[in-house]
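> Turn this into a model:
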Amino acid sequence: MTLVRRAPDEPELFAVLFRRYGRDVHRFVWRRSRNDMLADDITAVTFEQCWRSLPGFRPRGATVRPWLFRIAANELASHYRSEGRRDARERLATVRDEPLRAPSDDVAVGSDDAALLSALARLRERDQIVLSLRFLADLSTEEAAEAMDVERGHLAVLQHRALAALRCELEGSQR
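Take a look at the predicted model:
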C-alpha cells in the first residue's frame, strides 16, 4: 500500500503499479470483449483514471487490484452503452430505406465461448459486472465485493442472481 501512497509524488512508482496489474486488467477486458484494440484502450483509460484518482484513493482492502478492475468494468460498460446508442442511431437512419427482411437462417454461433459472451452481454449491467469480476478477472469473493463496493454476503446474492439470469439467457438461446 505504500507504493500507492507514494505513486502520486513519484511517477516511476506508478510504472511499477502498471507492470504489476496492467496485464491482468488487459486480460480481463479482452476476455469480456475478445478485442485486442478495445482491451488496449480500456486498459490505458483504466490506468489514466487510476493516476488521476490516486491522491484521494483510500483502499478498503490490502491491494489496489479490485479498484482497478472496478474502473475497467465501468469503462467497458460505458463503452458498450455508447456503442449501443451509436448502433441504434445508425439502424434508425437506415431502417427507413431498407425493405423488411426475415433474419438469415445461416447465422450460427461459432463456439460455446461466443454463445456465453453473447448471453453475458444481454444481462443487466450489474449482472455482467459481478460475473466478469468473479469469473473473467478471477477476483476472489473478497476482491470482487470490494470492487463492487458491497459486503461479501451481498456479493454472493448478486452472483447467485447473475448466474441464474445467465442460465436463463443460455437456455433461451438454445431453443
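> CA atoms for contacts and neighbours, from now on please.
Will do.
> Check which helices and strands the lengthiest helix in the chain sits against.
Longest helix of the chain, by residue count under DSSP state H: helix 65-95. In this structure, helix 65-95 packs against helix 11-33, helix 36-53, helix 141-148, with contacts taken as 3 or more CA pairs under 8 Å, 6 or more residues apart in numbering; DSSP states H and E.
> try 10 Å this time
Using 3 or more CA pairs under 10 Å, 6 or more residues apart in numbering; DSSP states H and E as the contact criterion, the neighbours of helix 65-95 among helices and strands are helix 11-33, helix 36-53, helix 125-131, helix 141-148.
> Before we compare anything, build this one as well:
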Amino acid sequence: MASRGGRMNNLKNLDVLVMNAKQLNADALTALYDNYLPHVFRYIYYQVNDRPLAEDLTSEVFLKMLVAIPDFREDGKSFYPWLLRIAKNTTLDYLRSKSKRSHVLFDDDIEELLFESRNKADLEQTVISALDAEEVKKAVVKLTDEQQQVLLLKFTMGLSNNGIGKVLEKTEGSIKSLQVRALASLRRLLERQEEPEERVEPMITEAKKSLFRKA
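Presented below is the predicted three-dimensional model:
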C-alpha cells in the first residue's frame, strides 16, 4: 500500500541526503526542509487547529532538527518518523504548558486539509472520508491522546506500524494493539451517538484488516 510517508522516502538517495545533512550540508538540509515541511505542518495543525500557531511550532521543530541531526544514528527511511517524534514532543510540550489537550481532526477548517489527502489507497480514503463526518469528529476527541495519535499517524500521515512505533516510542506489536483498541473505542462511541451501522461498519472492518498488512 502506498503511503504518504512512503512517497516522501522516494527522495533520491535519501540515505546520502541524511548523511550529508548530519554534516550540516546546506543543500541537504534545504532539501529535507522543503520536502518534509508541509507534512510536519499538517501533523501539528491537526492537533492545535490554529494555522499561525502550527507555523510557529513547525519552525521550532526544524530548529530542533538542525541541532539534533548530527547525532541521528539511523538510516534515511527512519528520518521521517524521527522528525515526527520531534514534532509530537514539541506539540505536546506546548499543549501541556497551556494546560490543553490535543483535539485531533476537530476544527471545521480541517476539512480543507482532509480534502487534500484523499488521493490515496481505498482503505485510507474510506477512513479519511469517514473522519469528515461531524459525528466522527466528536467521537475522535473523546479517545485518549495515544489513541488519537495512532489514528492520526496511521490514516492521515500514512505511516507504517513500524514508523508509528518510532514516533510514539513503542514496539510494533504495541502499536497494533493500540490501533485495535482505538478503533474499538471509536466504534463504541459512534454506536452511542446512534451513527447508522452501514456507515460505521465499513470503516471499522477495513481499518482492522489493515493493521496486519505489511506496510
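> Neighbours of the equivalent of Glu55 of the second structure over in the first structure, how many?
With TM-score structural alignment as the matching criterion, the partner of Glu55 of the second structure in the first structure is Asp40. By the criterion of other CA atoms under 10 Å, Asp40 of the first structure has 17 neighbours.
> wait, what's in contact with the nearest residue to Asp40 of the first structure once chain neighbours are set aside?
The spatially closest residue to Asp40 of the first structure, leaving aside those adjacent along the chain, is His26, at 6.6 Å (CA to CA, 6 or more residues apart in numbering). With contacts defined as CA atoms under 10 Å, 6 or more residues apart in numbering, His26 of the first structure is in contact with Asp36, Leu38, Ala39, Asp40, Asp41, Ile42, Thr43, Ala44, Thr46, Phe69, Ala72, Ala137.
> wait, the third one sits on His79?
Okay, so that is Ala39 of the first structure. No: if you go by CA atoms under 10 Å, Ala39 of the first structure and His79 don't touch, sitting 11.2 Å apart.
> Now for the most centrally placed residue in the second structure: which residues touch it?
Of all residues in the second structure, the one closest to the mean position by CA atoms, centre = their mean is Leu153, 2.8 Å from it. Contacts here follow CA under 10 Å, 6+ apart; on that basis Leu153 of the second structure touches Gly5, Tyr43, Pro81, Leu84, Leu159, Ser160, Asn161, Gly163, Ile164, Gly165, Val167, Leu168.
> 6 Å - rerun?
With contacts defined as CA atoms under 6 Å, 6 or more residues apart in numbering, the neighbours of Leu153 of the second structure are Leu159.
> Quick one: map it onto the first structure.
Under the alignment defined by TM-score structural alignment, Leu153 of the second structure corresponds to Leu133 in the first structure.
> Quickly note the distance from its match to Val64 of the first structure.
For Leu133 of the first structure, the distance to Val64 of the first structure (CA to CA, to the nearest Å) stands at 14 Å.
> With Val29 of the first structure instead?
Here the distance between Val29 of the first structure and Val64 of the first structure works out to 17 Å (CA to CA).
> Those two: which has the busier surroundings?
Remark: of Val29 of the first structure and Val64, Val29 carries more neighbours, 26 against 21, as counted by other CA under 10 Å.
> need the contact list for the counterpart of Ile175 of the second structure in the first structure.
Aligned against the first structure by TM-score structural alignment, Ile175 of the second structure finds its counterpart in Leu155. For Leu155 of the first structure, the contact set (CA under 6 Å, 6+ apart) comprises Ala145.
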